[in-house]
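Asker: Turn this into a structure:
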Amino acid sequence: MSNDVRFFSRLTIEQVEEGHELAPKFDADGLLPCVTTAHGTGEVLMLGYMNAEALKKTILTGEAHYWSRSRKVLWHKGATSGLVQKVEELRIDDDQDAIWLRVSVNGDASCHVGYRSCFYRSIPMGEGPDERTLQYEESEKSFDPKVVYGDAPNPTIL
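Answerer: Predicted coordinates:
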């Protein structure tokens, strides 16, 4: 078994959209957006980004790796928190410029803020005030981030 994953060159629309060759199209920053959902429920857990190295490591290890745009580092999801995302299914979209992971999570949470999903708030719709008050859709945290990460400021927020 090879220790590397090689991507094909993008040659034709037919090859990319209908072929069997993995030829991802990374953006100008070398990234692909990655939607991550819970394997069992389909709930959206997070949106992250992968560079070529993160995609290769995800394929080879079966665990999610991402590129942190704010910290400019590769990260293995759950390496610090223990909330490792085991990839049950990895898909790429039709023009190979976005990834979808279906994962099982040890500890059943994926958000560094402590909630199960990073999408724990909703935005009210319809006419009303110009400023919107976010509504919490998860009533409690799955874990205490201060216990897991310590009291240091969150390095993922600019």
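Asker: all contacts plus neighbour counts: C-alpha atoms, from now on.
Answerer: Fine.
Asker: Name the nearest residue to V16, ignoring sequence neighbours.
Answerer: Closest residue to V16 apart from its sequence neighbours, by CA to CA, 6 or more residues apart in numbering: D95 at 6.0 Å.
Asker: For my notes, confirm the one you found occurs in a helix.
Answerer: No: under DSSP: H, G, I helix; E, B strand; the rest coil, D95 sits outside any helix and is assigned coil.
Asker: Surely it and Q15 touch.
Answerer: No: if you go by CA atoms under 8 Å, D95 and Q15 don't touch, sitting 9.7 Å apart.
Asker: Quick check: neighbours shared by these two?
Answerer: Here D95 and Q15 have no joint contacts, going by CA atoms under 8 Å, 6 or more residues apart in numbering.
Asker: compare with the first, here's sequence two:
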Amino acid sequence: MTWTPLPITALHTLLNMVQFNEHGLISAIAQDSEGHVLMLAWMNREALTETLQTGRVCYYSRSRKKLWRKGEISGQEQHLLAAALDCDADCLLLTVQQKGVACHTGRRSCFYKSITPSGLVSLTEPDIQPEYLYGKDVSA
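Answerer: Below you'll find the model as predicted:
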């Protein structure tokens, strides 16, 4: 399964349907082809447009206030396989081919902390050390 870019008229119709929040953003959940949730990030109109046109997943970094092409620093890219919009048109579900790990902590998924009566429990160890991906400690 590979992503086929939308025709420009269909792309504009879709973008006009999307309910971006007051900051011009929409949440985007990334999952792999087996349905395992990898991460949640944000997209603005430009990031969503680029993603739907190229098939390379692009997010909007709220902390850096700029586009963030997943894997541009770490090499852990995401390529779009399928995309769905929820019933309110305010959340995206992206099915992606994940190269390597999705989480900046070096884990496959960002959802590795289980909430238990005794507190948070880490379910997995990193597959790769964050300092190897980024050249600094970002494990927090």
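Asker: Could you tell me the TM-score of the two chains?
Answerer: Superposed pair, TM-score by TM-score structural alignment, normalised by the length of structure 2: 0.85. Supporting alignment: 133 aligned residues with a CA RMSD of 2.2 Å.
Asker: related to what we said a few turns ago, ok, the residue nearest to V16 of structure 1 to L32 of structure 1 distance?
Answerer: Going from D95 of structure 1 to L32 of structure 1 by CA to CA, to the nearest Å gives 12 Å.
Asker: residues contacting the residue nearest the centre of structure 1?
Answerer: With distances taken as CA atoms, centre = their mean, the residue of structure 1 nearest its centroid is G48 (3.4 Å). Applying CA under 8 Å, 6+ apart to G48 of structure 1 gives the contacts P33, C34, V35, T36, Y66, W67, S68.
Asker: Quick check: the residue sitting furthest away from the middle of structure 2 vs A140 of structure 2, distance?
Answerer: Most distant residue from the mean C-alpha position of structure 2: S118, 30.0 Å away (CA atoms, centre = their mean). In this structure, S118 of structure 2 and A140 of structure 2 are 20 Å apart, going by CA to CA.
Asker: do T95 of structure 2 as well
Answerer: For T95 of structure 2 relative to A140 of structure 2 (CA to CA), the value is 26 Å.
Asker: Next: K99 of structure 2.
Answerer: From K99 of structure 2 to A140 of structure 2 the distance is 22 Å (CA to CA).
Asker: Show the contacting residues for T36 of structure 1.
Answerer: V44, L45, M46, L47, G48, W100, L101, R102, V103.
Asker: which one of those residues is nearest K57 of structure 1?
Answerer: Distance to K57 of structure 1, by CA to CA, is smallest for L101 among those, at 13.4 Å.
Asker: Need the counterpart of that closest one in structure 2.
Answerer: In structure 2, the residue paired with L101 of structure 1 is L94, using TM-score structural alignment.
Asker: sorry, back to before: just send the contacts of T36 of structure 1 back as JSON lines, with distance to C118 of structure 1 and secondary structure too.
Answerer: Below are the contacts of T36 of structure 1 laid out as JSON lines (distance: CA to CA, whole Å; DSSP: H, G, I helix; E, B strand; the rest coil):
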{"residue": "V44", "distance to C118 of structure 1": "8", "secondary structure": "strand"}
{"residue": "L45", "distance to C118 of structure 1": "6", "secondary structure": "strand"}
{"residue": "M46", "distance to C118 of structure 1": "5", "secondary structure": "strand"}
{"residue": "L47", "distance to C118 of structure 1": "8", "secondary structure": "strand"}
{"residue": "G48", "distance to C118 of structure 1": "10", "secondary structure": "strand"}
{"residue": "W100", "distance to C118 of structure 1": "16", "secondary structure": "strand"}
{"residue": "L101", "distance to C118 of structure 1": "15", "secondary structure": "strand"}
{"residue": "R102", "distance to C118 of structure 1": "15", "secondary structure": "strand"}
{"residue": "V103", "distance to C118 of structure 1": "14", "secondary structure": "strand"}
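Asker: From these, keep the buried residues only.
Answerer: If you count burial by 16 or more other CA atoms under 10 Å, the buried members of those come out as V44, L45, M46, L47, G48, W100, L101, R102, V103.
Asker: Was I right to think L85 of structure 2 contacts L93?
Answerer: Yes: counting by CA under 8 Å, L85 of structure 2 touches L93, with 6.4 Å between them.
Asker: So T54 of structure 2 versus R69 of structure 2, what's the distance?
Answerer: 11 Å.
Asker: likewise G55 of structure 2?
Answerer: In terms of CA to CA, G55 of structure 2 sits 11 Å off from R69 of structure 2.
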